[in-house]
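Asks: The following block contains a protein sequence and its predicted model.
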Amino acid sequence: MAEPARDRTALLAEFGSEAAILRPTLNERDLHSAAALLTVQGSPGSRPSLMGWTDGRAVDLPPEVRREIGGAVRLPSTVAGTLEELSGWRRRWEVLAAFEGEADPPLWLKARCAILEQRLDTLPPQSRADVAARLRWVLEAMAAGPNPDEAARLARLRVDLDECTASGLLEVAPEPEEPLPMEPAPGAVQTGHPAEGVSQAADPSPRTGAEKRRAVLDLLQAEDADGAEPLTDREIARRVGCSPQTVGNVRKSLAPAEPSV
């Protein structure tokens, strides 16, 4: 009994009072109200349900429950935002359970978390933060124990990583390098200013990841055609403005496939 008492003491210090802890948030009120219209009271000795749903995955939610619980509070549009909300609800229930002593979350909370979990498995990543959130979610789910969705989650994570690598989303910008010294124009005085009649070229517009890979491919193919001495990955990366890893990936794609045994 000492452990729960310490938890409550720490929570009181964090929130200020028990009333502040138990006071429902606006989102809690909206979700509770949406669930109240869908709750079906069970027979004596059985628990209430949301139109027959009492627990489990989002795929088993009745369409009306999914629509109302998913729409009562706007769902996040990113993987990172979805994981943040799910973590927030789990933390909220831990806090409430420490004071109310209930072991089972309310139906509206179970349904909301089930919807969030499904979105974590299906939303396409839009940033590095989304990829990191997906990886964190998969690892947390695996740590929780065997799950029928584990194989699908791992497959989805692999697809995400492949797609993000191909699009350049995970590409790390190359480290800045010292610019090469410029050769002065004939007859020009080295004053730090361009010679008269010689214009300075404008900076090229930024390239997309696809354009960079195309430029790398052109340089590599030109080496093969001319029989020139191959450039290093770092030199090609410097010329194109990408990372040496990108050059290495393109170079590997040109290598002939090893014959299968």
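Replies: It's in. Numbering: from 1, shown residues only.
Asks: CA atoms for contacts and neighbours, from now on please.
Replies: Fine.
Asks: The residue positioned nearest the centre of the chain: which element?
Replies: What sits nearest the mean C-alpha location of the chain, by CA atoms, centre = their mean, is Asp130, with 1.1 Å. Using DSSP states H and E, Asp130 sits within helix 128-143.
Asks: what's the next secondary structure element after that helix?
Replies: helix 150-167.
Asks: Contacts made by that next one with the rest, please.
Replies: 121-122, 124-125, 131, 134-135, 138, 141-142, 170-171, 209-210 (CA atoms under 8 Å, 6 or more residues apart in numbering).
Asks: right, and the helix or strand after the helix or strand containing Leu83?
Replies: If you go by DSSP H and E, Leu83 is part of helix 79-100. As assigned by DSSP H and E, the chain's next helix or strand after helix 79-100 is helix 107-122.
Asks: dropping in the other structure now:
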Amino acid sequence: MTDPIDSNRLRKTLALLQQATGGEELAALAAVRRILDAGGLSLSDLVPVNSIAGTRGDDRTSSRPPSSPFAFKEDFDDFMERKEPGYRARMAAEQAEIARQNAAFRQSVIAKYGSEAAALCPTPLEQAINDACKPLIRVRAGYPDDLDGCNPFLFGGLPARVVAVLKAAVPMPTTLQKAASEVAFWEERDHEIRSIMEGCPIEQRLSLACEARRQMVMDALQYDIRAVSAADAIFRVEFLLNSGTYPTEKELQPALDDLRALAAGEENRQAMVQNHSSATSSVSARRSEVIRLLSHPATATLADRQIARQVGVSPQTVGNLRRKLATSG
């Protein structure tokens, strides 16, 4: 049985798809497909394929760019209105509420920093990272275009030199909790900048260097930092589940590795406890045997070395127990 489609998440992902370019566009389209798969649907359920291609005869579709994967947006709204009457009205109300929340957040940011200009000034962490990466930034048309040949806002790995510079500028977090705290900082900071620069070009957000740092810390949180306790393993899984997307197999693998390592560690601990218990029981049994031999008239006259060799203890142990018995007797 398939899960009900998450129409709100699908709508937001479609909005992302509309704004995305290059690799971001493909990733957003893949996210749309995952959401549809969870609900037992496909792209063809939203709109006929020939409509997406722009080959249908009516004016509404024939004028759309045939190459755009977002060509089905209006058809999706129609589809959801038929499936859930009142969908358009609900979405309009949600958008109005989002606009109200955004305006309130913008005012809170201004109040926090004292002014719009102050809110856009780099924080100490941002400044340290920007300064360290300044020699690696290439500017085009007045805007920072890439960081040592890569753009962190597009998909792809960071150059080794960028990674080394960022690690040297600010030490990387060493625990899952610290990594999550820094990720939360970057997301909040990005939200603050966007709220102040609403309607401005997309370049007005986190700097290239800070976005690269955010991605590095996110990767450390998702893949690199190992859980050292069950609480850590739970923390990683909860982070993935609360991220607002469906965790991929790659993202879930580190959590599974954590659990396997912790389970193996617990088995080793239990074995050590069992071995210690067995050793303790064995020592107690040998001590009791020494006392029995020292207490019996037929064996009490044996030398300490003879009893020690027979029981498997040291002569000193036999001597100590002989003196205790003599004192207590």
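Replies: Arrived safely, thanks for sending. The model shown is predicted, which means the values in this text are computed figures rather than measured ones.
Asks: TM-score them against each other, please.
Replies: Aligned and superposed, the two chains score 0.56 in TM-score terms (TM-score structural alignment, normalised by the length of the first structure); 175 aligned residues with a CA RMSD of 3.3 Å.
Asks: Comparing the helix holding Leu83 of the first structure with the second structure, how large is the average distance?
Replies: Here the mean offset of helix 79-100 of the first structure against the second structure after fitting is 1.3 Å, by mean CA distance after the TM-score superposition for the first structure.
Asks: same for the helix holding Asp130 of the first structure, what does it pack against?
Replies: With contacts defined as 3 or more CA pairs under 8 Å, 6 or more residues apart in numbering; DSSP states H and E, helix 128-143 of the first structure has these neighbours: helix 79-100, helix 107-122, helix 150-167.
Asks: Run the angle between it and helix 79-100 for me.
Replies: 50 degrees (axes from the mean of the first three to the mean of the last three CA atoms, to 10 degrees).
Asks: So which of the contacts of helix 150-167 of the first structure is the closest to Glu14 of the first structure?
Replies: Ala141 (28.3 Å; CA to CA).
Asks: which residues does the closest one contact?
Replies: Residues in contact with Ala141 of the first structure, defined by CA under 8 Å, 6+ apart, are Asn147, Glu150.
Asks: can you check Asp30 of the first structure too?
Replies: Per CA under 8 Å, 6+ apart, neighbours of Asp30 of the first structure: Ala72, Val73.
Asks: one more time with 6 Å
Replies: Asp30 of the first structure makes contact with Ala72, according to CA atoms under 6 Å, 6 or more residues apart in numbering.
Asks: gap between it and Glu14 of the first structure?
Replies: 25 Å (CA to CA, to the nearest Å).
Asks: What is the neighbour count of the residue mapped onto Arg112 of the first structure from the second structure?
Replies: Correspondence of Arg112 of the first structure to the second structure, assessed by TM-score structural alignment: Arg213. Counted by other CA atoms under 10 Å, the residues lying close to Arg213 of the second structure total 25.
Asks: Tell me the secondary structure at the closest residue in space to Arg213 of the second structure that isn't next to it in sequence.
Replies: Distances taken as CA to CA, 6 or more residues apart in numbering put Leu166 closest to Arg213 of the second structure, at 6.6 Å, once the chain neighbours are dropped. Of the three states, Leu166 of the second structure takes helix according to DSSP: H, G, I helix; E, B strand; the rest coil.
Asks: Looking at the first structure, name the residue matched to Leu166 of the second structure.
Replies: By TM-score structural alignment, Leu166 of the second structure lines up with Ile69.
Asks: Quick one: the strands in the second structure, in order.
Replies: Assigned by DSSP state E, the strands in the second structure fall at 137-140, 143-147.
Asks: I would like the residues contacting the longest one, please.
Replies: Contacts to strand 143-147 of the second structure, defined as CA under 6 Å, 6+ apart, come from residues Leu136, Ile137, Arg138, Val139.
Asks: Pull out the buried members of those residues.
Replies: Neighbour-count burial (16 or more other CA atoms under 10 Å) is assigned, among the contacts of strand 143-147 of the second structure, to Leu136, Ile137.
Asks: Which two of the contacts of strand 143-147 of the second structure have the greatest separation?
Replies: Farthest pair in the contacts of strand 143-147 of the second structure, by CA to CA: Leu136 and Val139, 10.0 Å.
Asks: residues making contact with stretch 6-19 of the first structure?
Replies: Outside stretch 6-19 of the first structure, not a single residue reaches it (CA under 6 Å, 6+ apart).
Asks: Quick one: which of the contacts of helix 150-167 of the first structure is the most crowded by neighbours?
Replies: Arg134 (27 neighbours).
Asks: Give me the aligned partner of that residue over in the second structure.
Replies: Counting by TM-score structural alignment, the partner of Arg134 of the first structure is Arg236.
Asks: Who's the closest spatial neighbour of that match, skipping the chain neighbours?
Replies: Counting by CA to CA, 6+ apart, the residue nearest Arg236 of the second structure is Ala255, at 6.6 Å.
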